[in-house]
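Peer 1: Need coordinates for the below:
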Amino acid sequence: MTDEAPATPGRIVLLTVSHRVAPGLLSWPAWQTLRAADRVLCADGAHPLLPYLREAGITVESGITVEAGAPAPAALTARDLVDECAGGRTVVVIPSGGGDGEGAGEGALTDGLARLAGSGRVQMPDLELLPGSYDLPGARLLDLVHVMDRIRRECPWSSTQTHKGLAKYGIEEAYELVEAIEDGDGDELREELGDVLLQVVFHARIAQDGLEEEEGREPFSIDDVAATIVEKLIHRHPHVFGDETAETPEDVKAHWLRTKAVEKQRDSVTDGVPLGQPGLALASKLAGRVRTAGLDVGLPSGDGIGYELLAMAVRAEEAGIDPETALRAAARTYRDAIRTAETGGTATE
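Peer 2: Below you'll find the model as predicted:
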């Protein structure tokens, strides 16, 4: 009597794909596995990948259930799936919805396979997780755009907002971002950066509707916003994307200023300086423009604290100090002293 060779268990491949990547763009190992598979299963008949697989000549079957006795005429339970792999066969399962393998059906399916493996009574096939497509850096921004589109359409508050109505929130979020930077809290910084990013996407989505009250404003989308800043960054970094060289940060700043001067064609060095910014920042910005242009402009004289603050802001700029940052740091120390006094402690110098 001869011993029979053990049956080859086969292989179950869970093929995950990213919904942030265009359907049909799969890795070469994914295409190889799909073409060589004995069966390809996908419970989602509307999966965006299916037309591309069929065009490539790959037959995809639908109808996966996870519990024995589930009412689906051509369905496979976890045990059925294991049996399908007998004799060395390969079965590929594509998760529903084009996500990252997080579909509820596939989660229950993997749970069922885990129970079978844990029972010790079933010879299990090899189980493999095969990423068919990967997210590139920045891919999650597509999720933000998608969520913003839906909120803009369906939220009673968001659907009525305008650029002017949201302007105050942009200022608030910018200040909160600066505070997070100064606090040195990484988690807070990440959250505040997200809040600032939301303002950008929100305004771009409003602009896409083309319903703003200002006359002559053409609609644009978040892609137009991104394209504009990409073009500007490339143009203003000829030492990175062109033939010029820059060895020091000063060289980079000189490139930047020369390029901006050509782009803007300003009549005055004060053009483009927003007068609505905080006073110390405004004074420092004007002083920086004067110094960079090599102009000899004396400070205006007059009575009052405003002229004293102006002179202090100019001196700070000349010393390479941001007066707004310096004042905020001093104010925070003052705040701590106030809190100490409120609790009956002794303020420290």
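Peer 1: contacts, neighbours, all on C-alpha from now
Peer 2: Will do.
Peer 1: Check which residues of stretch 39-53 are buried.
Peer 2: By neighbour count on 16 or more other CA atoms under 10 Å, the buried set for stretch 39-53 is R39, V40, L41, C42, A43, D44, H47, P48, L49, L50, L53.
Peer 1: for comparison, sequence B:
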Amino acid sequence: MTGPRPTTPTMITTTTAAPTTVVVDPRLGAVLPARAVRLVAAAPVVLLDASLTPALARRFAEELGAVPAGDDDPVPGAVLLVAGPDPEAPAGAELLEAVAVMDRLRSPGGCPWDAEQTHESLLRYLVEETYELYDAVAAGDVAATREELGDVLLQVLFHARVATEAAEGFDVDDVAAELVAKLVGRHPHVFAGEAGVATAGDQDRRWEELKATEKGRDSVLDGVALAQPGAALLAKYVSRAKRAGVPEDLLAGAVPGGAPQAVVAAYLAGGDPEGDLRAAATALGTRVRAVEARLPAPTDGQPRRTGPDDWRSHWQ
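Peer 2: Purely as a prediction, here's the structure:
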């Protein structure tokens, strides 16, 4: 009786090398970091981590032939794409995220209120947010300034998105491209080596010259927004006229006396007449509130009733 035939052992090689991880920043879309492009191109397989959004995973699957990562033994040389912030992402990456959020809000399944807004319905918010930013900067409140700048940016994104949906011929990229073209075109001393701009005053004059040429304006006052507050409007007219070379004494004499003349004088002295008027309004508001605090409190839930004598007796 013979025993069982002995078997010849088989050598099995198991690799436990983990795939190389490449972090992709969802804010940038389906874009690989430049330093990882060759690595991914040479990889035998590209794996998709569960941290990637479905839309991003789909793009990488279509463009790279990537497949979802599983529990199987890793393939030597494999690359795993994982979602995460890229520390070397260019400045402005969060702007792309802001555009994506606006797209989500205005798209089907987004926010009903956001979806109903138009250029006209948003105007009052644009004005409100601009003044709130003004207040934050004037108060030196850094945190509030950062927040209010975001609210103003929201208005830009909102209007650009509305224009896109209304087939008005432009989107947020067109807005940014036009701004870039304007900044480059009006700074030829920076981007084109033009001579003759050595001071801020030189640049101020050159800016207006280039703007007038671009827009075909006949007057230095063309293009000033007429809807702005009166003090700001007058100050802007003075600014434009001064840039055009109108002597200060002529400017001061051309304005009737009183408050308008004070606005002109404040601007010519390098001040901020709109800010001065707002500061005066704030001071007045503080004074009125202080007097109200000294007046008899309202009773029975009724509004306080005051007369001239009440104010005079408590005005200090």
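Peer 1: Kindly reformat the buried residues of stretch 39-53 of the first structure as TSV containing secondary structure and distance to V147 of the first structure.
Peer 2: Converted to TSV, these look like this (DSSP: H, G, I helix; E, B strand; the rest coil; distance: CA to CA, whole Å):
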residue	secondary structure	distance to V147 of the first structure
R39	strand	35
V40	strand	31
L41	strand	29
C42	coil	26
A43	coil	25
D44	coil	22
H47	coil	20
P48	coil	19
L49	coil	22
L50	helix	24
L53	helix	28
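Peer 1: okay if I get these as a markdown table plus distance to R115 of the first structure?
Peer 2: Output for those, formatted as a markdown table (distance: CA to CA, whole Å):
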| residue | distance to R115 of the first structure |
| --- | --- |
| R39 | 23 |
| V40 | 23 |
| L41 | 21 |
| C42 | 21 |
| A43 | 21 |
| D44 | 24 |
| H47 | 28 |
| P48 | 31 |
| L49 | 30 |
| L50 | 30 |
| L53 | 31 |
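Peer 1: Nearest to K168 of the first structure, out of those: which one, please.
Peer 2: Nearest to K168 of the first structure among the buried residues of stretch 39-53 of the first structure is P48, at 40.5 Å by CA to CA.
Peer 1: And that closest one, what's its match in the second structure?
Peer 2: Taking TM-score structural alignment, the alignment pairs P48 of the first structure with R59 from the second structure.
Peer 1: Name the nearest residue to that match, sequence neighbours excluded.
Peer 2: A30 (6.4 Å; CA to CA, 6 or more residues apart in numbering).
Peer 1: so where does that neighbour fall, helix or strand?
Peer 2: Using DSSP states H and E, no element contains A30 of the second structure; it sits outside every helix and strand.
Peer 1: for the counterpart of it in the first structure, what are its contacts?
Peer 2: Using TM-score structural alignment as the criterion, A30 of the second structure maps onto P23 of the first structure. By CA atoms under 8 Å, 6 or more residues apart in numbering, P23 of the first structure lies in contact with P48, L49, Y52.
Peer 1: could you pull out the strands for the second structure?
Peer 2: Counting by DSSP state E, the second structure has these strands, from start to end: 20-24, 46-48, 67-68, 79-83.
Peer 1: Name the stretch among those that sits most buried.
Peer 2: strand 46-48 (a mean of 24; mean count of other CA atoms under 10 Å).
Peer 1: same for that one, what does it pack against?
Peer 2: strand 67-68, strand 79-83 (3 or more CA pairs under 8 Å, 6 or more residues apart in numbering; DSSP states H and E).
Peer 1: can you put those strands in a markdown table and add distance to A163 of the second structure?
Peer 2: Converted to a markdown table, these look like this (distance: least, CA to CA, whole Å):
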| stretch | distance to A163 of the second structure |
| --- | --- |
| strand 67-68 | 38 |
| strand 79-83 | 32 |
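Peer 1: Looking at those strands, which is nearest to D218 of the second structure?
Peer 2: Nearest to D218 of the second structure among those is strand 79-83 (54.5 Å), distances taken as CA to CA.
Peer 1: Need the contact partners of the closest one.
Peer 2: By CA under 8 Å, 6+ apart, the residues outside strand 79-83 of the second structure that reach it are 19-26, 39-40, 43, 45-52, 69.
Peer 1: Now render the strands of the second structure as TSV, adding distance to E165 of the second structure.
Peer 2: Converted to TSV, these look like this (distance: least, CA to CA, whole Å):
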stretch	distance to E165 of the second structure
strand 20-24	30
strand 46-48	33
strand 67-68	35
strand 79-83	30
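Peer 1: for the ones you listed, which one sits closest to A181 of the second structure?
Peer 2: Of all those, it is strand 20-24 that lies closest to A181 of the second structure, at 30.4 Å by CA to CA.
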